[in-house]
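Chemist: can you look at this prediction? I've put the sequence above it.
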Amino acid sequence: MTGTHAPVVLLLAQAHDRDAAAVAEHLPASRTLWLDDDWLRRGDGLRWHLDRTGLGGLVLAGRTLRPAEVGSVLVRPAVHDGPDGLLTEYLLLPPPGLDDAHLEVARREAAAALLGALSSGPARWVNAPAVESAAGYTLHQLALAAEFGLAVPATIVTDDGAALTAFLADHGGEAVTKAVDSASARRMPVTLATRRFQEPDLRALADAPPRVTLLQELVPAAYDIRVTLIGDETFACSVDNPPGDGPLDWRLDTSLRPRPCPLDDHVVESLQRMRRRLGLAYATADLRMTLGGTAVFLDLDPRGAFAFVEERTGLPLAAALAALLLLYASR
C-alpha cells in the first residue's frame, strides 16, 4: 500500500444514516472519511485524473488521495423520492436546477465517476454495488440455500394466472408475495414489504396486465430469526412474531423485541457459504423457525440494516463491522 498515511476507511452514506454513524463511532477519526450524498451539491468537489505513466490522482471533498490510499469502503446509499415519484437510491445527489430529462443521467454519471475512481485502487468494499446487485436475486438465493442444505419454502414465480391459482389452492388459499429482486422493492412509491396473498389478490391480478409474480408458502413460525453476517462472524437474534393480522415482516412492528439466540452450526456454515459464494463481505438473512424446530431460509439482504438490531439486542454489530473495515484497510 502506497502513501505516507494509514489507508483511509471511506463511508459513502447519507449524513444521518444510523448504520454508518454507529460504525463511525468505532473508527479512528484520523482514518475515516465520510462522504454523504450531498457533498457534490455543496461544491466540495470530485476529481480523478490519470497521467501518462498510469498513476492516478483523486480529490474527494477537498481531500487529495491516491486511489491506493483508500483501504476500504462502506456503501450505504441514500434513498430519496425521484422525479418520477418513485424511491431512488443516490450515492450522490445531482446538481440542483436540472430538468427531469437530465436528472437521472446526471445521477448515474456522478455515481459512475465516484465508483469508477474508487475501483481503480485496491480498496475492499462492504459491499461493492455491482456485487450487491447480483446478490439481490431472490431465486438465486433460494437455489443456493437449498444447495447448501437449508430448508426453503415452496416457491413459484410466473406470469401464468392458472399456475398461481393452483399454487394458492395447494397451500390452503394463502401464501406470501415479495419482490423477485431486492432492488425492485426500493423502486416503488413506498417500500415494498413481504405481504400475505389471498384469493382477492388473484382476482386483482386477473384484471391487470400479466406480470411476473412470486408466491411462496406461508411458513407457520414458532419465532423469526434475524442473522447478521459480518465477514466470518455470525450474529443471530430471535423475534416472537405471533401469527394473525400483524405484519409478516417483524421489522415493521416496533413493539417486537428481538433477543440474541443460538443458531445451529449447520445453519451458520450454510449462510456463510452463501455469503462467500455471492461475493459479499456483509449481509443479513431472515429465517423462520417452524413449530417442528426447522430453520427455514426466507431471504438474504446484501444491505440489511443493523443499527436497530444492535439497539434492541446489545449485539456488537457496529464494532464488528468497523473491525472488518479496518482489517480490510490494513491488507
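Modeler: Nice, thanks for sending it over.
Chemist: only C-alpha atoms from now on, for both contacts and neighbour counts.
Modeler: OK.
Chemist: where's Ala185 relative to Arg108, distance?
Modeler: Distance of Ala185 to Arg108, given as C-alpha to C-alpha, to the nearest Å: 19 Å.
Chemist: same thing with Gly62?
Modeler: Note on Gly62: its distance to Arg108, by C-alpha to C-alpha, is 22 Å.
Chemist: could you list the buried residues of stretch 69-82?
Modeler: Glu69, Val70, Gly71, Ser72, Val73, Leu74, Val75, Arg76, Pro77, Ala78, Val79, Gly82 (16 or more other C-alpha atoms under 10 Å).
Chemist: assumed the fourth one was part of a helix.
Modeler: No. Counting by DSSP: H, G, I helix; E, B strand; the rest coil, Ser72 is located in no helix; its state is strand.
Chemist: structure B:
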Amino acid sequence: MTDPRPVLVVTNLDDPTADLVIAELHDRGTPVVRFDSGDFPATLSCCAFIGGDVTQWRGSVQTPTRTAELGAARSLYYRRPSGFAFPHLDAQDARFAAAQARFGLGGVLTSLPDCLYVNHPNRIGDAEYKPAGLAAAATCGFAVPPTLITNRPDNARSFIKQHGPAIFKPLSVPLYLVDGKAQTVPVADVSADEIDEAVTGTMHLFQARVDKVADVRVTVIGDRVFAVRIDCDLLDWRTDYSVHTYTPVSAPAPVERAIFAYLRHFRLVFGAFDFALSRSGEWTFIECNPSGQWAWMEPPTGLPMTAALADLLERGTRDRRT
C-alpha cells in the first residue's frame, strides 16, 4: 500500500536542486508538499494546537494549492527558504512580526512528530558556525590546517609569518550586493604586509594554505557516501565551474569514519564535505556545509545522488541512523 504521508520540501521558488528531488519523488508516486516559509503570511498560513490530551502538534500549513497536516509529514527536506518579510509594516513592527514568525511558524516546523529532517533547521544552524565545525573536525580525527580566528592585526601577522603561505576566507557569506547583483566572497591568498588596522573591525579567519593537487567534495546522504575528486588549477574551485574535471573516488576508511563521527556530533543526516588532497594522498578537512549543493556533479559523474536523497526522504524515520 502506498504511504499517504507527504514529504515536505521547504525552500525558495528558484531551487533547481529541490526541483530534481521533487520530480524524482513525483515519479515514484510519493506525495510532496513544497512551500517557502518566507511566503508567510502573504500566501502561507499555519494553525497549530497542543495541550490537554493532545501531546503533539495538530493542525496544518496551507499554501494556495496545498495543505499539509502537521502530524502527517514523513520527512522534511529543509533547503534554502527565503527570509520573512513584512514590507507593509514600518521597520520596528516588521522586526517584531519577523520574530513572531520565526519563533512561531519556525518553532512549529521544527517540532513535527515522527518526522525525519534533512537536515533539522536547528542542527543546520549549529553546524554552520565554522569555528564549531573545525573544532568538531579536529575531535573526530580529520587533518585540520592551522587556523586563526581574530580581529587583532598583530596576531594575524604573526600567524601568517609562522604558518604561511596563508589564505583568508569569510566566516559566513550573507547576501552581498554590488550594483544590485549578488556577489561571492572568494577564498584569497593573504600576506602579513596586507594586514592593517581594518582587521580590528570584525572577526576574520586565516588559515594555512594546503599544498594540494586536487579538491574532493564528499556528499553524504543518509548512510551513502558520494566522493568526487575535482581537478582544476584554482585556489577556490567555486569561482569557475567551467574548468573542472570530475572523477568519482572512494574515501579512505579513516576519513569515512571521521565523516560519520562528524555527522553524529551535529546530528545531521546530510552533509557536503570539502577536502584538499595533497600529493602524498592526505585528505585535509576544509569545511562541511549542512545545506551544500550537489546536483551539478551528478551529470558528469553518473552518481545517483538524486535517487539517494529521494530514497532517504521516502523512507522517513525508518532510516534514522545518525
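Modeler: Thanks, I have it. Bear in mind the structure is a predicted one, so any value in this text is a computation, not a measurement.
Chemist: on that earlier part again, quick one: which of the buried residues of stretch 69-82 of structure 1 is nearest Leu93 of structure 1?
Modeler: Ala78 (9.2 Å; C-alpha to C-alpha).
Chemist: can you count the residues close to the counterpart of Tyr262 of structure 2 in structure 1?
Modeler: Using TM-score structural alignment, the partner of Tyr262 of structure 2 in structure 1 is Met274. Other residues near Met274 of structure 1 come to 20 when the count uses other C-alpha atoms under 10 Å.
Chemist: can you tell me the helix or strand for Met274 of structure 1?
Modeler: Using DSSP states H and E, Met274 of structure 1 sits within helix 265-277.
Chemist: and the angle for the helix or strand following that helix with helix 265-277?
Modeler: Heading C-terminal from helix 265-277 of structure 1, the first helix or strand you meet, by DSSP H and E, is strand 282-289. On the basis of axes from the mean of the first three to the mean of the last three C-alpha atoms, to 10 degrees, strand 282-289 of structure 1 is oriented at 140 degrees to helix 265-277.
Chemist: tell me roughly how far strand 282-289 of structure 1 lies from structure 2 on average.
Modeler: Following the fit onto structure 2, the mean deviation recorded for strand 282-289 of structure 1 is 0.5 Å by mean C-alpha distance after the TM-score superposition for structure 1.
Chemist: could you identify the helix or strand that succeeds that strand?
Modeler: Criterion used, DSSP H and E; the element after strand 282-289 of structure 1 is strand 295-301.
Chemist: counterpart of that next one in structure 2, which residues?
Modeler: Going by TM-score structural alignment: strand 295-301 of structure 1 matches residues 283-289.
Chemist: which residues touch the matching stretch?
Modeler: 127-128, 130, 133-134, 137, 142-145, 210, 255, 271-278 (C-alpha atoms under 8 Å, 6 or more residues apart in numbering).
Chemist: need the buried ones from these selected in PyMOL.
Modeler: If you want just the buried ones from these in PyMOL, going by 16+ other C-alpha under 10 Å, the selection is:
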select buried, resi 127+128+130+133+134+137+142+143+144+145+210+255+271+272+273+274+275+276+277
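Chemist: count the neighbours of the corresponding residue of structure 1 for Asn122 of structure 2 for me.
Modeler: Aligned by TM-score structural alignment, Asn122 of structure 2 pairs with Ala130 of structure 1. Neighbourhood size, Ala130 of structure 1 [other C-alpha under 10 Å]: 9.
Chemist: look up how far Gly279 of structure 1 lies from Ala130 of structure 1.
Modeler: Distance of Ala130 of structure 1 to Gly279 of structure 1, given as C-alpha to C-alpha: 10 Å.
Chemist: what does Leu98 of structure 1 give?
Modeler: Counting by C-alpha to C-alpha - Leu98 of structure 1 and Gly279 of structure 1 are separated by 36 Å.
Chemist: likewise Leu93 of structure 1?
Modeler: Taking C-alpha to C-alpha, one finds Leu93 of structure 1 at 28 Å from Gly279 of structure 1.
Chemist: more crowded one of these two?
Modeler: Set Leu93 of structure 1 next to Gly279 and count neighbours by other C-alpha under 10 Å: Leu93 wins out with 22 against 16.
Chemist: ok, for His265 of structure 2, nearest residue in space, not its chain neighbours?
Modeler: Among residues not flanking His265 of structure 2 along the chain, Ala136 sits closest, at 7.3 Å (C-alpha to C-alpha, 6 or more residues apart in numbering).
Chemist: so how far does the helix holding Met274 of structure 1 sit from its counterpart in structure 2?
Modeler: Looks like 1.1 Å for helix 265-277 of structure 1 (mean C-alpha distance after the TM-score superposition for structure 1).
Chemist: give me the element the equivalent of Thr191 of structure 1 over in structure 2 is part of.
Modeler: Under the alignment (TM-score structural alignment), Thr191 of structure 1 pairs with Thr184 in structure 2. Thr184 of structure 2 belongs to no helix or strand when assigned by DSSP H and E.
Chemist: can you get me a residue count around Thr184 of structure 2?
Modeler: Thr184 of structure 2, neighbours per other C-alpha under 10 Å, totals 13.
Chemist: show me the contacts for it.
Modeler: Val173, Tyr176.
Chemist: how near is it to Glu194 of structure 2?
Modeler: Applying C-alpha to C-alpha to Thr184 of structure 2 and Glu194 of structure 2 gives a distance of 21 Å.
Chemist: Gly45 of structure 1 is in contact with Thr64, isn't it?
Modeler: No. Applying C-alpha atoms under 8 Å as the test, Gly45 of structure 1 and Thr64 come out as separate, 10.7 Å apart.
Chemist: Ala132 of structure 2 -> structure 1?
Modeler: Per TM-score structural alignment, Ala132 of structure 2 is aligned with His140.
Chemist: looking at this, its match is in a helix?
Modeler: Yes. Per three-state DSSP, His140 of structure 1 lies within a helix segment.
Chemist: where exactly do the helices run in structure 2?
Modeler: Per DSSP state H, structure 2 carries helices over the ranges 16-27, 91-109, 121-127, 130-140, 153-163, 253-266, 298-301, 305-315.
Chemist: from the ones you listed, which stretch is densest packed?
Modeler: helix 305-315 (a mean of 21; mean count of other C-alpha atoms under 10 Å).
Chemist: how much does that one stray from structure 1?
Modeler: On superposition with structure 1, the mean distance recorded for helix 305-315 of structure 2 (mean C-alpha distance after the TM-score superposition for structure 1) is 1.0 Å.
Chemist: give me the angle between that helix and helix 16-27.
Modeler: Using the same axes, to 10 degrees: helix 305-315 of structure 2 against helix 16-27 is 60 degrees.
Chemist: list the neighbours of helix 305-315 of structure 2 that are in contact with it.
Modeler: Residues external to helix 305-315 of structure 2 that are found in contact with it (C-alpha under 8 Å, 6+ apart): 7, 20-22, 24-25, 30, 74-77, 116, 118, 221-222, 224, 226, 294-295, 298, 319.
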